[in-house]
Every structure is written in C-alpha cells, then in structure tokens.
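> this is a predicted model, with the sequence first.
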Amino acid sequence: MATRQVILPKNRGEAPIPGAVKQKNMVAETKNRRALGDIGNMVAVCGVNGKPLPQVSRPITRSFCAQLLANAQAAASENNKNLMAVNGNVAIVADGALPDKKAALARKLVQKKDVAKSKPEEIIEISPDTDGVRVKEKPPQLNKEKLGENLLDELSSRKQAPTLTSTLTARSQAAYGLSVKQKEDIVDIDAADVNNDLAVVEYVEEMYSYYKSAENESRPPHAYMDSQPEINEKMRAILIDWLIQVHYKFELSPETLYLTINILDRYLSATTASRRELQLVGMSAMLVASKYEEIWAPEVNELVGFSDNTYSNNQVLLMEKRILGKLEWNLTVPTPYVFLVRFIKASMTDSDVENMVYFLAELGMMNYATLMYCPSVIAASAVYAARCTLNKTPLWNETLKKHTGFQEPQLMDCAKLLVSFHSAAAENKLKGIYRKYTSMDRKAVALLPPAKSLLAAN
C-alpha cells in the first residue's frame, strides 16, 4: 500500500503556517511508514512447515496477497502427494523414503491413534443392589469372531439383566405392601390348542373382547315382564322347563338351547303375547335356533307332535316369520353359553365341575330373576358357584380373573342366586332340569349338596 499524506484538521478561524505544515507532514509520513511496516511489509511471513518466506520489498496489495496464498496452497498440495495413507503402524511413501522429520511426525500420529484405540472408556454404573455409584472402565470392543460361545452367552445374559427402573419399581411396591404377581400364576390355557385350527388361538382373545362389548346390545331388558298383560314369570319358567325337555329329547346342541331362550326373551320384550300363543312362541323360537345352530334341525311336524298337536304346522311357520321380523334377523348374539365354554376351559377342572356349571347355568336361565345380569356375569358366576360346591381350591385364581375379567366380589350376588336355585331344585315342581342332571351321563351333579357356605357368607 502507498503512503498518503496526512492532513491535520484545521481549526476554524486560524490561518495555516507554511513551515509548520511541511514539518508535520514529514513526521506523519515517518510514523505512517513504521505502522505499515508493522502490519505486513517489514514482518517475515511464514510459509508451509514453518519455513519463512523470502522478504518482499514491494507493498503487499490484495492481488499480491492472493498470489502468495495460491503459491502456498500449491506447495502444500505438492507435499501431500508424497505421503500415502498410514496402514497399521507403517507409513507407505510413494516417491521413496520419508524425510526424517516427516517420518517422525508419521510415527507420532500412529502412536497417538494406537493410544486412542487402546485407552479404555470410563463409564458410570449405578448398581440396583447397592446404594452407591461407582465408575469403572468400559472394556474395549471385542471381535465376535474371536469370542467363544461361553463369552457370547455371558454378554447376552448381561443384556437380559433387570433395569434400574424395574428394580426401583419393585422396591417401591414392596415398601407399600403391594405384591407383584408372577407370570407363572397365569396359565396359558390355549397352549395345547396351538395346532388345532378350530380353536382359533391366534384371535380367540379378540373374539371374546368383542363378545363382551356386544353382549348388552342383544340383551333383553330384565323388567320386560311388566309390560305383558297375560303372562308372568311363572309361565315363562314353565315354558323354558318344557323347552329344555324337548331339547334333551331331540339331543340338540347346547348352543341351540341358549339361543332359543335368548330369542324368546327378546321377542317377548319387543311385543305382547297372549297366554294361548306363549307355547307357540317357544316352539318357533326353538325352530329358528335349530336352523341356525344345528346340522339337522327338527322338522315342524315333530315339534307339533311334542305339543300334542295344539298348533298346526302353518301356525308355527307364521310365528317363525313374526319372530324373525321383530328381531330383524339378528341371530348372531353372545349367549351365556359362549362365555361358559371359555370360562370352563380357564377353570381347568374335571368333568364334575363342568356338569355342575351347566346345571347351575340352566337353572339360572329358567328363572326370570337372572335376567338382571349380563351373560358373561352369569357364566362366570356359574363357574365360581360350581367350584364352591365341589370345594375346589383356590376358589378363584389369577387365570380365571384374566380370562373372565371379574373378581370374586363382582360375582358374589349372582353366585348366591344360582346356589339358592340349586337348593330349591329338588323340591321345585319344575323338575325338567333336575332330572336331566341326576342321570349318570351328567355325573348326577344335581344330587350333590349346594354350597351353603356361600349362602352364609356376607
């Protein structure tokens, strides 16, 4: 950069002195040159590898500075071409051996890399078994190909160790007296049916979740008998006791019986029926349920024969149409039998408990008072009452809680009601169900004493 003359500012109103101005200009020029020399003209410029560049006598302008920088970069790139990548602990040189200084520098870099690789990393470990915190060195990463099977097993077992969060949660629950149930307490009741396609193990839980959500949609109101002018609860019980006998004579499936009672109650809750046609409604309901559930449904004339020809075939078919119209052909409903099958399987007991469960459930279906409970509660209460009757311990376990979704207090009222029906079954005039379950093919469970301890419980 060229020096410029420094012109001092003049005060207003003062005339310039020629000799003084010339002297001041010379002093300012000298100071300005020294300052420019300090900036760059007189200072040695260092190049690549610390070697000073030759002194330049000319001022360093912007273009000249750019030229110097380009020369320095070109020299650096030329030196880099002589060096190759360092592989392991040996530096490979393309144009021959490295100079002494460069070789020493390369060896230092390699040593630094080795130290960085071998230096263990410090990690902080919080042990759940102790209250302290300790710092330990993290071992270097190992090659899995060089590890033996025992070492791999050890590393995998460390990954499965309990976490700090789970340990603290367990301690907190223990401090407040909360017991954590082990997974072994809940038995997988579907494990034996994995290869059975009919058991639909893959989505059986989703099925019963849907049944529980939809059971109240197809449930008849428990007070519908108040709107019936000519029939009452006793007439309904007589009709169902007769239908159970007809069902037993035809050897129909249990699904047909429970669906018949569901269709009967839903139809009577939707319309009024006279006393004369009550039996006709029951016969037609069984005909509809048989066509839905059975492979070979009974013929109309066979049902008419069981009614001592009280009705004609044409009357039965007309009533069948009326029932389907009132129900809007909605026959796929979760009855208590749907839940009984699942809950009996969860009970994991012998055939005596199974027959006792069906005996108590049918007694409950015959009595109008049971309609106040939903189908799943009736089924779970029948299982609970049967286990109480046969003294099965424990009366209610974790497996039953999981698959039924009910605790013991939730089933107590309905279970007591079913046990009271069992107590009065031998003296009741309606003995269709009682005779059915006194036979040996049903293990004569109706003859067993009822669970009076359950009735005495508060």
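Ah, there it is.

> contacts, neighbours, all on C-alpha from now
Fine.

> could you report the neighbour count for V419?
Here the number of neighbours of V419 (other Cα atoms under 10 Å) works out to 26.

> make that P375, sorry
Neighbours around P375, by other Cα under 10 Å: 25.

> for F306, same thing?
By other Cα under 10 Å, neighbour count at F306 equals 13.

> list the contacts for it?
Shown in contact with F306 (Cα atoms under 8 Å, 6 or more residues apart in numbering): V246.

> where's it relative to D413, distance?
The span separating F306 from D413 equals 37 Å under the rule Cα to Cα, to the nearest Å.

> repeat that for K102.
Distance of K102 to D413, given as Cα to Cα: 94 Å.

> show me which of those two is the more surrounded one.
It is D413, of K102 and D413, that has more neighbours when counted by other Cα under 10 Å, with 15 against 12.

> that one and L454, how far apart?
10 Å.

> cool, and L105?
For L105 relative to L454 (Cα to Cα), the value is 92 Å.

> and R134, that one's in a strand?
Yes - following the definition DSSP: H, G, I helix; E, B strand; the rest coil, R134 is counted among the residues of a strand.

> leaving out chain neighbours, which residue sits closest to it?
E125 (5.7 Å; Cα to Cα, 6 or more residues apart in numbering).

> could you do E233 as well?
In space, E233 is closest to Y368, 6.0 Å off (Cα to Cα, 6+ apart).

> next one for the comparison:
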Amino acid sequence: MVGSDENHPGVIRPTNIQGASQARVGKFAAGKGHNRRALSTIDRNIIRAPPYPCVVNKRGTLSENYGLSNKNPSVPAHRPITRKFATQMARQQQQQLPKESKKPAQPVPVPTESEDYTVVDVDEYKAASDSPAQMFVQYAEAMLNEIDRMDEVEMEDISEEPVLDIDSGDKSNPLAVVEYIDDIYTSYKRVEGSSCVSPNYMAHQFDINGRMRAILIDWLIEVHYKFELMDETLYLTINLLDRFLAVTPVVRKKLQLVGVTAMLLACKYEEVLVPVVEDLIVISSNAYSRKEVLEMEKVMVNTLQFNLSVPTPYVFLRRFLKAAQSDKKLELLSFFIIELCLVEYETLKFPPSLLAAAAVYTAQCTLSGAKRWSQTCERHTNYSEDQLLECARMMVTFHQKAGTGKLTGVHRKYITSKFGCAAKSEPAHFLLEDRFSLGEENVGVVFCATQVSPGISI
C-alpha cells in the first residue's frame, strides 16, 4: 500500500520507536516540521503488536481521548479501549472528512508515564459482535458471575465448622500422653465389647431381677459418696457386678454381699487408700462376716479371670467432655445424667462409649435449650447426632423422674451445692418429640421397691 502525502518525509519527522513500550510513552514534538504520523497509518507505523496481550487506556471520555463525539450514550466513557477498536474508530472518523480536504487528522494522544492508565487483558474483552455495548454487557455479566461464585465459595468455607485440636494445650504435659492418646481411645473402643454384658442376662437369674439390681446400685452410689471414693471406683464397681451376675446365679440374700465385694475389688484397683473390710461390713448393717466377704472376693476374681482392666463409661466421658470444651456446669450435669443410667437395667443395651457420648449430648441440649453436637464432638466420639437420639431421649425420661419414687440416691447427691445443684436443671423436654418411640415401659418407669439404709432389703 502506498502512503498518502501526509507521510512524506519532508512533512513528518522520522520517528525512533524501537518497540511497543516506547510507543506507550512517546511525547509529541512541538513546532513546525515536528508533526507526528497521520492517524491513517497509526496501526501500521506507530502502534506495533506488543509481546503481551494488554492495552493502555487513559481515563476519560471518548471525546476527550480521541476527539470523537460519543454518539452512543449506552457505552460508558470509562470503558477500556483495545488497539483494534481504537483504530476502527479513527478510520471511521477519517472517512467522514471531506475527500478534498488534505489536512491531516489530529494525532491520537498517547499517555505518558506520569499519566494514569489501566492495563487490561485483551482476551477478557473479546466480543461476539462488533457492538461496543454488547462487549461491555458481556464483560459486566462475566465479572458479576465471578463475584457470585467467589461469594458462594467463601460462604461454604465459613459454614464448615472446623475440627478443633483438643490436645494442643497438653503437649507440654507428659501425663496427658498426647502422642498416644488417640491410639489409647481407639483401643478402648475396640475392646469395650468384651466388658459389656447381655442386656437380658437377668432372664438367667432365678431369684433376682432388674428391680433388685436397681435398688442395690442406688445404695452403692450412696456408699461411694459417703466414703468419698474416686469416680472411677463407682463405674468399675457396677461393671464388675454386672459381669459377675451375667454368668453366676445369685440368691437374693447374697446380692448385697456381691455388691459390697465388687466395691472392695474396685477400691483395690483404683483407690490409694482402700476402705477396710470392717468398714464395708458396718455399712451393710453387719449382715455378713469378714470371712464371707473374703470368700466372695476369691469367687468373683476367679469368675472374672482377674480381668479388672476394662473401659468403663467414665474413661469415655472424660475424653468426650474435653472434646465438647466443657465447663464445670456441663461436666457435673453429664455425670448426673450418666449416673442415673447406671441404676437402670435397660441401659445395658448401650455400649459404654455411646452412653458417655449421649450423656454429653443430653447435657449440652439441657443447658442450651436446643440440639447441639459439634463436628469436634462427632469426630472424637465417632457418633453422629442421629445415633445418640434414642439413648438421649431415654436419659431425659430418667432426668424427669430423678426426684420421684423410692430410688433417689443420685438425685440427692447431685442436688447439693458440692455438685453444682445439677439435679435442679430443667430436663430437655424438646428431645422427646415422639414419646412412644422408646416404648411405653421406658416412658413411665415406676419403682415399687423399698430401700433400707445403711443396708438394703430385697
């Protein structure tokens, strides 16, 4: 293509542009004989293809930047302009000039380094048609979609509850054995089945029943409280009692002796200062002799094959309370609820870990007034909220009747200020959405037995 007269060397001063970067920062020469190249050849001689897909757009209106009248008011003035689009607009302006006019068009100003400009990716402004309005609308829609997508991702991240590291604060405590704690509770969970008994073992007893067992355990809880024994001792006592009764027939007049002996064995395993045999005989109203207690002790340990190291609900309860980030109030209420379950024969169908998890869940619901089970609790207990509901509803019924009937040992213990008056808490009635889902016998438990303290009478 032959250039027009405007590009004659005598009219236009030769340029010294070595690349696109200099074209961006070039300045206009002033005076005669120092005019820039005509706009008709701007895309060929001045503006060269850059090594990267970006354009330079000076902020301002179309008429300010290019000397054009904005005939399309729908196109925003701050819209980024690509080189291709700027060239097309310049050519359209040149074609509108009279043919006889030989006056060169006004050169396109190039922003200097000191002026404000915006670098925009050209690929983001490709349009399906030549309409500038469509280009802008498509770009705006793409940006809005991207913002919505980022907001959705952000909301999903916020909604996910993180699982807390509950052992991070005990790394400097060697007694916490942080390095092995997960393996320890994995082992507890694996072997807890061996410490469980059949939930209907009373069917094999010919002279005792579940009501008599409840009377005995309610009394043992009072003895445990009077002797100020450790919590671990009580849970191990109940475990030894049930495991022995599950395999050995016992007459009712020896049932209290079995209970006293089970507590003696648990004290020897857990306590530092063990109550002497004479103390246990006195608390039993001298119903048995020292010789009978020691003989029953030998029978019991041989029947249980000296296996006293079993995971009780207590070890799981301690771990689960830590996962729940509990305070003293939640802790005492959880122990109150689970001790109510120790008395009830029907709770034997639940493994110790589920019983402990349900106690924490029920206590949380009781204090907060709503269902509450965090991802951290689910992770460390391995029980979901749905898996705990059956046991939790049963616990609520026990809580409702804790202060009524004849067996009120647990209620009297936890109504004192020493245990935070946990028994005064209002039960979580909202958990009982379907009262008949547990069976009619679980909803209305009636105790017909009588208790004689310090001994018991069956």
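Structure's in. What do you need? Nothing here was measured: the structure is a model prediction, and the numbers come from that model.

> rewinding a little: settle this for me: the residue nearest to R134 of structure 1 is touching L164, isn't it.
No - look at E125 of structure 1 against L164 with Cα atoms under 8 Å: they stay out of range, at 10.5 Å.

> what's the counterpart of C267 of structure 2 in structure 1?
The equivalent of C267 of structure 2 in structure 1 is S290 (alignment by TM-score structural alignment).

> cross-check the contact I'm expecting between that match and V300.
No - using Cα under 8 Å as the test, S290 of structure 1 is too far from V300 to be in contact (11.0 Å).

> those two: who's more crowded?
The neighbour count for S290 of structure 1 versus V300, taken as other Cα under 10 Å, is higher for S290 (23 against 16).

> make sure that one is indeed in a helix.
Yes - according to three-state DSSP, S290 of structure 1 belongs to a helix.

> so where is the helix or strand hosting Q92 of structure 2 in structure 1?
Secondary structure from DSSP states H and E places Q92 of structure 2 in helix 83-95. The aligned range for helix 83-95 of structure 2 in structure 1 is empty, by TM-score structural alignment.

> residue in structure 1 paired with N307 of structure 2?
N307 of structure 2 maps onto N330 in structure 1, by TM-score structural alignment.

> roughly how far apart are that match and L324 of structure 1?
From N330 of structure 1 to L324 of structure 1 the distance is 8 Å (Cα to Cα).

> for the aligned partner of Q375 of structure 2 in structure 1, which non-adjacent residue is closest in space?
Counting by TM-score structural alignment, Q375 of structure 2 corresponds to E398 in structure 1. Residue nearest to E398 of structure 1 in three dimensions, not counting chain neighbours: I186, with 5.6 Å by Cα to Cα, 6+ apart.

> how much space between that neighbour and Q410 of structure 1?
Counting by Cα to Cα, the gap from I186 of structure 1 to Q410 of structure 1 is 20 Å.

> neighbour-wise, which of these two wins?
Remark: of I186 of structure 1 and Q410, I186 carries more neighbours, 16 against 13, as counted by other Cα under 10 Å.

> pretty sure the more buried one is in contact with K401, am I right?
No - assessed by Cα under 8 Å, I186 of structure 1 is found out of contact with K401, at 9.1 Å.

> now the helices for the stretch 251-400 of structure 1?
For the stretch 251-400 of structure 1, applying DSSP state H, counting those that start in this stretch gives helices covering 254-270, 278-293, 300-306, 313-327, 336-347, 351-366, 375-389, 398-404.

> give me the mean distance between the third one and structure 2.
Compared with structure 2 after fitting, helix 300-306 of structure 1 has a mean deviation of 0.2 Å; criterion: mean Cα distance after the TM-score superposition for structure 1.

> state whether E125 of structure 1 is indeed within a helix.
No - read with three-state DSSP, E125 of structure 1 is strand and lies in no helix.

> related to what we said a few turns ago, check the burial of the nearest residue to the match of C267 of structure 2 once chain neighbours are set aside by counting its neighbours.
Counting by Cα to Cα, 6+ apart, A297 is the residue found nearest to S290 of structure 1 once chain neighbours are left out, at 5.1 Å. Burial of A297 of structure 1 is recorded as 17 neighbouring residues (other Cα under 10 Å).

> likewise for S423 of structure 1?
S423 of structure 1 - counted by other Cα under 10 Å - has 17 other residues nearby.

> could you do the one 4 residues further on as well?
By the measure other Cα under 10 Å, the count of residues near E427 of structure 1 is 10.
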